[in-house]
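> can you look at this prediction? I've put the sequence above it.
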Amino acid sequence: MSGTVRTSDGRGRLGNTLSGLAVAIGCVLFLGGFAWGVVEYKPYTVPTDSMTPTVKVGDRVLAQRIDSNEVRRGDVVIFKDPQWGDMPMVKRVVGLGGDEVACCNSQGRLTVNGKGIAEPYLQNNPLAKGRASATNFSSKVPDGQLFVLGDERTNSMDSRVHLQDAEHGSVPLSTVSARVDAIAWPLRGGVMERPKGFAALPGGVSEPGPLRLVVGAILLGVVLILGGSLYGPLARVTGRKKTLAGVR
């Protein structure tokens, strides 16, 4: 009489239940993470090199949708203002309403309310001669406005160009629609660090958005879906091997 091996029905049912649960949770995480990302972020292609080297022309960035009261000094924001050509622009906020922004102090630094700001994101440019701006400027930012600069200070049409405007080169806080949180493509930048040079000023700097959590939820969802889906085929293969080993 040939030998037979009977598998445990209870163990098999438990495995199927757990694999189904893993797939269900994975779907929730994957779809929920994707929906969360769509709600929080919008993609944007940088059209100029005025923010080099932080973001370069043609870079695809992920910008977090924010309210105007969430803007902080040091943020790289996207705004659209008719006085600036009525097209989306990406610049760095260096001054909020009430700030006195000027350049340059004796160390060649940008100053905000008299405090010199370290700006490690600026690249060395011979035209600037080690200064934060090749040209001197100063401005008192009106309430409800922002003073913005490009990181490529020798090739950026920013608040310095609009200093003779009624609002002293600033843009309305209400025109900001998003804050750049990460470089999505090419894969060289990742999540954008908040500049520490503005941290000591009132309000500090903004916290990174939830991008890491969003990506983590999506990736974990993929792992659970794949793991749960592969359980059945792997269990059948393992079961056949055990059966063949028991039939001699």
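Received, thanks.
> C-alpha only now, for contacts and for neighbours.
Noted.
> tell me the buried residues in the lengthiest strand in the chain?
What stands out as the longest strand in the chain, according to DSSP state E, is strand 176-185. Going by neighbour count (16 or more other Cα atoms under 10 Å), the buried part of strand 176-185 is 176-184.
> you'd agree residue 112 is up against residue 96?
No: look at residue 112 against residue 96 with Cα atoms under 8 Å: they stay out of range, at 9.5 Å.
> gap between residue 146 and residue 71?
9 Å (Cα to Cα, to the nearest Å).
> compare those two (neighbour count), which wins?
Between residue 146 and residue 71, counted using other Cα atoms under 10 Å, the more crowded position is residue 146 (29 against 22).
> so what's the more buried one up against?
Counting by Cα atoms under 8 Å, 6 or more residues apart in numbering, residue 146 touches 93-97, 170-173.
> so which two of these are the farthest from each other?
Farthest apart among the contacts of residue 146 by Cα to Cα are 94 and 172. That separation is 13.7 Å.
> list the buried residues of the helix of greatest length in the chain.
In the chain, with assignment by DSSP state H, the single longest helix is helix 211-246. Buried residues in helix 211-246, counted by 16+ other Cα under 10 Å: 211, 214-215, 217-222, 224-225, 227-229, 232, 243.
> can you spell out which helices and strands pack onto it?
helix 9-40 (3 or more Cα pairs under 8 Å, 6 or more residues apart in numbering; DSSP states H and E).
> packing partners for the helix it packs on?
helix 211-246.
> hmm, residue 50 is touching residue 122, no?
No: the criterion here is Cα under 8 Å, and residue 50 misses it with residue 122 at 11.1 Å.
> shared neighbours, these two?
Common neighbours of residue 50 and residue 122 (Cα under 8 Å, 6+ apart) are 151-152.
> next, the one to line up against it:
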Amino acid sequence: MSRTQRTDEGRGRLGSVLSGVAVALGCVLFLGGFAWGAVQYQPYTVPTGSMTPTIGAGDRVLAQRIDGDDVRRGDVVVFKQSTWGDLPMVKRVVGIGGDHIACCKDGKLTVNGKEVAEPYLPAGKGAAATGIPATTVPKGRLFLLGDERSGSLDSSVHLGDGEHGSVPRDAVQARVDAVAWPMDKFGMLAEPTGFADMPGGISEPGPLRLMVIAVVVGMVLVLGGAAYGPVAKRLGRGRGRAREAARVG
């Protein structure tokens, strides 16, 4: 066996080992990303347009399972409240226990006297669309509004229920991180920066981006590792024919 052949054989063995490692690592990342996502996230289909334009009727969203105590202002949450129909609903948290909610100042919602910038509302429609009476959120509860303020059955509609239209924190099942479908709206929800300067700040994004990266990298490694064998064989045959032609020449 010539030195060139021995070199090619060594490279082939090393390449086979590396491709096997790539496939194994890719499987771990790919399957691990999906498993991690299944534990952390729950898909929901939003039945109404009360969160338009952030989330439309029929949109499929991915919501991270969280404890109600982790909810902050600006979060879009999935919750169930018996007095609201006892069905999963999706609304935005605009106030937490102790907050004084009022509308409107310069057409904007105010929380504890501070105007809140809400760029996620429909164009040309501000918080004033509902004319929310001033109210204080009871301790341990949340005040929720739809982004489509003029057509949302939210806390503003339930103000006379004895709890100032609020729902208990433990009614929250998950926090929406992203829209998964339709594809033209696919992506993470924008940060509610209007609440960022308030005590407690806003929630950090969940691990969804890391999960997607793990799945994509895993898929690339699996496909790349699996493709190495056929590609290496074709290249080896090409080099062999080139050497044979050189000897004949």
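Looks like it came in fine. Treat the numbers as computed from the prediction; the structure is a model and nothing was measured.
> give me the TM-score for this pair.
Here the TM-score for the pair of chains, by TM-score structural alignment, normalised by the length of the first structure, is 0.94; 242 aligned residues with a Cα RMSD of 1.6 Å.
> so between residue 94 and residue 172 of the first structure, which is more surrounded?
Each of residue 94 of the first structure and residue 172 has its neighbours counted (other Cα under 10 Å); residue 94 has more, 22 against 18.
> now do the contacts for the more buried one.
Counting by Cα under 8 Å, 6+ apart, residue 94 of the first structure has contacts 73-75, 101, 112, 146-149.
> and the residues you listed, which is closest to residue 24 of the first structure?
Nearest to residue 24 of the first structure among these, with distances taken as Cα to Cα, is residue 75, at 38.4 Å.
> stretch 189-205 of the second structure: end-to-end distance?
9 Å.
> so for that stretch, what gets flagged as buried?
189, 191-196, 202-203, 205.
> also stretch 135-148 of the first structure?
Result for stretch 135-148 of the first structure [16+ other Cα under 10 Å]: buried residues 138-142, 145-148.
> from those residues, pick the one nearest residue 56 of the first structure.
residue 148 (17.4 Å).
> contact partners for the closest one?
Neighbouring residues of residue 148 of the first structure by Cα under 8 Å, 6+ apart: 91-95, 158-159, 170-171.
> follow-up on the earlier one: now render the buried residues of stretch 135-148 of the first structure as CSV, adding secondary structure and distance to residue 23 of the first structure.
Converted to CSV, those look like this (DSSP: H, G, I helix; E, B strand; the rest coil; distance: Cα to Cα, whole Å):
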residue, secondary structure, distance to residue 23 of the first structure
138, strand, 59
139, strand, 57
140, strand, 57
141, coil, 54
142, coil, 54
145, strand, 49
146, strand, 48
147, strand, 49
148, strand, 47
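> taking those residues, tell me the two that lie furthest apart.
Across these (Cα to Cα), the longest gap, 15.1 Å, separates 138 and 145.
> among the contacts of residue 148 of the first structure, name the ones in strands.
Going by DSSP E, the strands hold 91-95, 171 from the contacts of residue 148 of the first structure.
> nearest to residue 11 of the first structure among the buried residues of helix 211-246 of the first structure?
residue 232 (12.7 Å).
> trace the closest one over to the second structure, please.
Alignment note (TM-score structural alignment): residue 232 of the first structure maps to residue 229 of the second structure.
> its match touches residue 16, doesn't it?
Yes: if you go by Cα under 8 Å, residue 229 of the second structure and residue 16 touch, sitting 7.2 Å apart.
> dump the residue contacts of the spatially most central residue of the first structure.
Closest residue to the average C-alpha location of the first structure: residue 181 at 1.7 Å, with Cα atoms, centre = their mean. Residue 181 of the first structure sits next to 61-64, 191-192, 208-209, 211 when contact means Cα under 8 Å, 6+ apart.
> 7 Å instead?
Taking Cα atoms under 7 Å, 6 or more residues apart in numbering, we find residue 181 of the first structure in contact with 62-64, 191-192, 208-209.
> what's the match for it in the second structure?
Using TM-score structural alignment, residue 181 of the first structure pairs with residue 177 in the second structure.
> quick check: its match vs residue 39 of the second structure, distance?
Here residue 177 of the second structure is placed at a distance of 15 Å from residue 39 of the second structure (Cα to Cα).
> now swap in residue 45 of the second structure and tell me
18 Å.
> give the residue from these two that has the larger number of neighbours.
Per other Cα under 10 Å, whichever of residue 45 of the second structure and residue 39 has more neighbours is residue 45, with 19 against 10.
> burial measure for the nearest residue to the more buried one once chain neighbours are set aside, as a count.
Excluding the flanking residues, the one nearest residue 45 of the second structure by Cα to Cα, 6 or more residues apart in numbering is residue 60, at 4.5 Å. Residue 60 of the second structure has 21 neighbouring residues, counting by other Cα under 10 Å.
> confirm for me that residue 60 of the second structure is in contact with residue 47.
No: look at residue 60 of the second structure against residue 47 with Cα atoms under 7 Å: they stay out of range, at 9.5 Å.
> excluding its backbone neighbours, what's nearest residue 101 of the first structure?
residue 112 (4.7 Å).
> from residue 85 of the first structure, how far off is that neighbour?
For residue 112 of the first structure, the distance to residue 85 of the first structure - Cα to Cα - is 27 Å.
> more neighbours, the two?
residue 112 (22 against 9).
> surely the more buried one touches residue 100?
Yes: the criterion here is Cα under 7 Å, and residue 112 of the first structure meets it with residue 100 at 5.7 Å.
> what residues does residue 137 of the second structure make contact with?
Applying Cα under 7 Å, 6+ apart, we find residue 137 of the second structure in contact with 95-100, 143, 164, 166.
> I'd like the contacts of residue 148 of the first structure as JSON lines, with distance to residue 8 of the first structure appended.
Output for those, formatted as JSON lines (distance: Cα to Cα, whole Å):
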{"residue": "91", "distance to residue 8 of the first structure": "64"}
{"residue": "92", "distance to residue 8 of the first structure": "64"}
{"residue": "93", "distance to residue 8 of the first structure": "65"}
{"residue": "94", "distance to residue 8 of the first structure": "68"}
{"residue": "95", "distance to residue 8 of the first structure": "69"}
{"residue": "158", "distance to residue 8 of the first structure": "72"}
{"residue": "159", "distance to residue 8 of the first structure": "74"}
{"residue": "170", "distance to residue 8 of the first structure": "73"}
{"residue": "171", "distance to residue 8 of the first structure": "71"}
